[in-house]
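Student: Sequence below, structure please.
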Amino acid sequence: MNKPSKLLILVGSPRRTGNSATLAEAVQRGAEAAGTKVSLRFIDDFIASFLRDCRTCRLPNGDCAIADPFRTLFFDDFLPADGVIFCSPIYWYGLSAQTKAFFDRTFCYYAASYPDCDRVLNRMSHKRIGLVLASEETYPGAALGIIHQIQEFSRYTHSDFVGVVRGVGNRRGEVMHDPSSPSLAAEQLGRTLFDRKYSDYQFVISL
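Tutor: Here you go, the predicted structure:
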């Protein structure tokens, strides 16, 4: 019998009951209904500082010297996950600072100066990636920069970027009234993350 896939949902909003969290919970419902093992984490609980200069900041054993639980989030939740869905509000046409800091802080452990970087790089790769965004404005272009960033992260790590959901809302829970039904789309993303077809076709060029 196959083990259930492991999904990590990372919420980059500081609001525990905000629109990003609401959509993250919808992802969780869908994933659990499909038999997926789900962990939902708020990045705020694990990151207390931005990335520093690893050349001067590392502990003697190579670990990060920043005194927060990021290492636990990265090693216990992110690396073992078969799939990761990033849930973030759109702030100034980009990811939240919390979400961006998550990506930046991973550098400490895949940089060549970390003793076990090869194993970390291997475990960072070949995941199924999803993106869920919440914003007040409806302008379609507001999300394009973020989508491109996650797309390039996915390609850089040889992962499959399989779906994007975007909901519109300002006040807490308002995203539930978005007529495009992002909550249902988020639930569907969670349910089908590991089943969705992924393709990234390229020309075959003979030299």
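Student: When you work out contacts or count neighbours from here on, use the C-alpha atoms and nothing else.
Tutor: Will do.
Student: So which residues of this protein form helices?
Tutor: Applying DSSP state H to the chain gives helices spanning 19-33, 54-57, 70-72, 97-110, 117-124, 144-156, 182-192.
Student: Please name the residues that touch the nearest residue to residue 125 once chain neighbours are set aside.
Tutor: In space, and not counting its chain neighbours, residue 125 is closest to residue 157: 4.7 Å by C-alpha to C-alpha, 6 or more residues apart in numbering. The contact partners of residue 157, by C-alpha atoms under 8 Å, 6 or more residues apart in numbering, come to 121, 124-126.
Student: And the helices of the chain: which comes nearest residue 46?
Tutor: Residue 46 lies closest to helix 70-72 among the helices of the chain, at 4.8 Å (C-alpha to C-alpha).
Student: Any figure for the gap between the residue nearest to residue 125 and residue 201?
Tutor: 17 Å (C-alpha to C-alpha, to the nearest Å).
Student: what's near enough to touch the residue minimising distance to the centre of the chain?
Tutor: Nearest to the mean C-alpha position of the chain, by C-alpha atoms, centre = their mean, lies residue 86 at 2.8 Å. Going by C-alpha under 8 Å, 6+ apart, residue 86 touches 9-12, 99, 129-132.
Student: one more to line up against the first:
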Amino acid sequence: MADAAVRGARKAGHDVETVHLSDYIEGMLGDCRQCRLADGSCGIKDNYEDLLVNRVVEADALIIATPLYWYGMSGRLKTFFDRFFCYTSNSSPHQDAVTKGLTNKRVAVVVSCEESYRGATVGLVTQFQEITRYLHQELVGVVIGVGNSRGEVASDPGRPLDAAEDLGRRLFDIRVTDYRIDTPRSNRVWATSPAAAGAHADDADDA
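Tutor: Just a heads-up that it's a prediction; the model follows:
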């Protein structure tokens, strides 16, 4: 599913780099008061800083792929988010650059899940909604594919591979309308010509 989303993004002309968290993350978040170095840097010895500072922060958008593990994201992905704290807290020398670099990104999520029951993934989707809200990011879409064995999602009649590819292709085109009470907005979601708007209004009247 991740490959399908990447394929769609590349078809749209975007440069994409695929990373596997296992190549970068070994240590879990600890108590920063105990393991932070004298200059404020994170003291966990792995390649997380390279991933975060040189890849994630520099990206315009993120496509996040995870299997469903115990009704949540994989442990390594959870650690990826947990350790944002090491780099966004006041004591980190990277705080300003990382905090600025994490915000205002577009985020797409693809999830593989053995269970077709949609309640199984509700908690995970909600978690991504809250993570992106907190970081002032736009969650442009979530695709869920049902399968257990490697590659089995290709047999899902819901065609999640096609949906993931389309999500990647439209990564920067999808309109996200998550309004607040004070959000400036017009009375239209989609830009339309007056004639088209009139036709839609007539259709509504007919209904």
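Student: TM value for the aligned chains?
Tutor: The TM-score (TM-score structural alignment, normalised by the length of structure 1) is 0.85; 183 aligned residues with a C-alpha RMSD of 1.2 Å.
Student: related to what we said a few turns ago, which one of the contacts of residue 157 of structure 1 is nearest residue 71 of structure 1?
Tutor: When those are compared against residue 71 of structure 1 (criterion: C-alpha to C-alpha), the nearest one is residue 124, at 13.8 Å.
Student: Looking at structure 2, name the residue matched to that closest one.
Tutor: Matched across to structure 2, residue 124 of structure 1 falls on residue 102, judged by TM-score structural alignment.
Student: distance of that match from residue 167 of structure 2?
Tutor: 21 Å.
Student: Which of these two has more residues huddled nearby?
Tutor: Taking neighbours as other C-alpha atoms under 10 Å, residue 102 of structure 2 and residue 167 compare with residue 167 leading, 26 against 22.
Student: For residue 51 of structure 1, what is the corresponding residue in structure 2?
Tutor: Under TM-score structural alignment, residue 51 of structure 1 pairs with residue 29 in structure 2.
Student: Contact partners for its match?
Tutor: Contacts of residue 29 of structure 2 by C-alpha under 8 Å, 6+ apart are 79, 82-83, 86.
Student: What separation is there between it and residue 45 of structure 2?
Tutor: 11 Å.
Student: show me the contacts for the residue lying closest to residue 59 of structure 2 once chain neighbours are set aside.
Tutor: In this structure, residue 59 of structure 2 finds its nearest non-sequential neighbour in residue 105, 7.8 Å apart by C-alpha to C-alpha, 6+ apart. Shown in contact with residue 105 of structure 2 (C-alpha under 8 Å, 6+ apart): 59-62, 136-138.
Student: Turn these into TSV, columns for neighbour count.
Tutor: Formatted as TSV, the contacts of residue 105 of structure 2 follow (neighbours: other C-alpha atoms under 10 Å):
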residue	neighbour count
59	17
60	15
61	20
62	18
136	14
137	18
138	21
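Student: Tell me which two of those sit farthest apart.
Tutor: Among the contacts of residue 105 of structure 2, 59 and 136 lie farthest apart (C-alpha to C-alpha), at 14.8 Å.
Student: Okay, buried residues for stretch 151-166 of structure 1 please.
Tutor: Residues of stretch 151-166 of structure 1 classed as buried by neighbour count (16 or more other C-alpha atoms under 10 Å): 151, 153-154, 159-166.
Student: okay, it sits on what stretch of structure 2?
Tutor: By TM-score structural alignment, stretch 151-166 of structure 1 lines up with residues 129-144 in structure 2.
Student: Over to stretch 75-90 of structure 1 now: how far is its first residue from its last?
Tutor: Start-to-end, stretch 75-90 of structure 1 (C-alpha to C-alpha) is 27 Å.
Student: what's the answer for stretch 107-126 of structure 2, then?
Tutor: Stretch 107-126 of structure 2 end-to-end distance (C-alpha to C-alpha) = 14 Å.
Student: and what of stretch 100-116 of structure 2?
Tutor: End-to-end for stretch 100-116 of structure 2, by C-alpha to C-alpha: 38 Å.
Student: now stretch 134-144 of structure 1
Tutor: Terminal-residue distance, stretch 134-144 of structure 1 (C-alpha to C-alpha): 13 Å.
Student: same deal with stretch 87-102 of structure 2?
Tutor: Stretch 87-102 of structure 2: ends 11 Å apart by C-alpha to C-alpha.
Student: roughly how far is stretch 17-24 of structure 2 from the heart of the chain?
Tutor: Computed by C-alpha atoms, centre = their mean, to the nearest Å, the chain-centroid distance of stretch 17-24 of structure 2 equals 15 Å.
Student: Quick one: end-to-end distance for that stretch.
Tutor: Stretch 17-24 of structure 2: ends 14 Å apart by C-alpha to C-alpha.
Student: List the buried residues for that stretch?
Tutor: Buried residues in stretch 17-24 of structure 2, counted by 16+ other C-alpha under 10 Å: residue 24.
Student: contact partners of that stretch?
Tutor: Against stretch 17-24 of structure 2 from outside (C-alpha under 8 Å, 6+ apart): 46-48, 50-51, 76-77, 80.
Student: Mind giving me the ChimeraX select for these, buried ones only?
Tutor: Command for ChimeraX that selects the buried part of those, burial taken from 16+ other C-alpha under 10 Å:
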select :48,51,76,77,80
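Student: Return the closest of the contacts of stretch 17-24 of structure 2 with respect to residue 199 of structure 2.
Tutor: Nearest to residue 199 of structure 2 among the contacts of stretch 17-24 of structure 2, with distances taken as C-alpha to C-alpha, is residue 77, at 46.9 Å.
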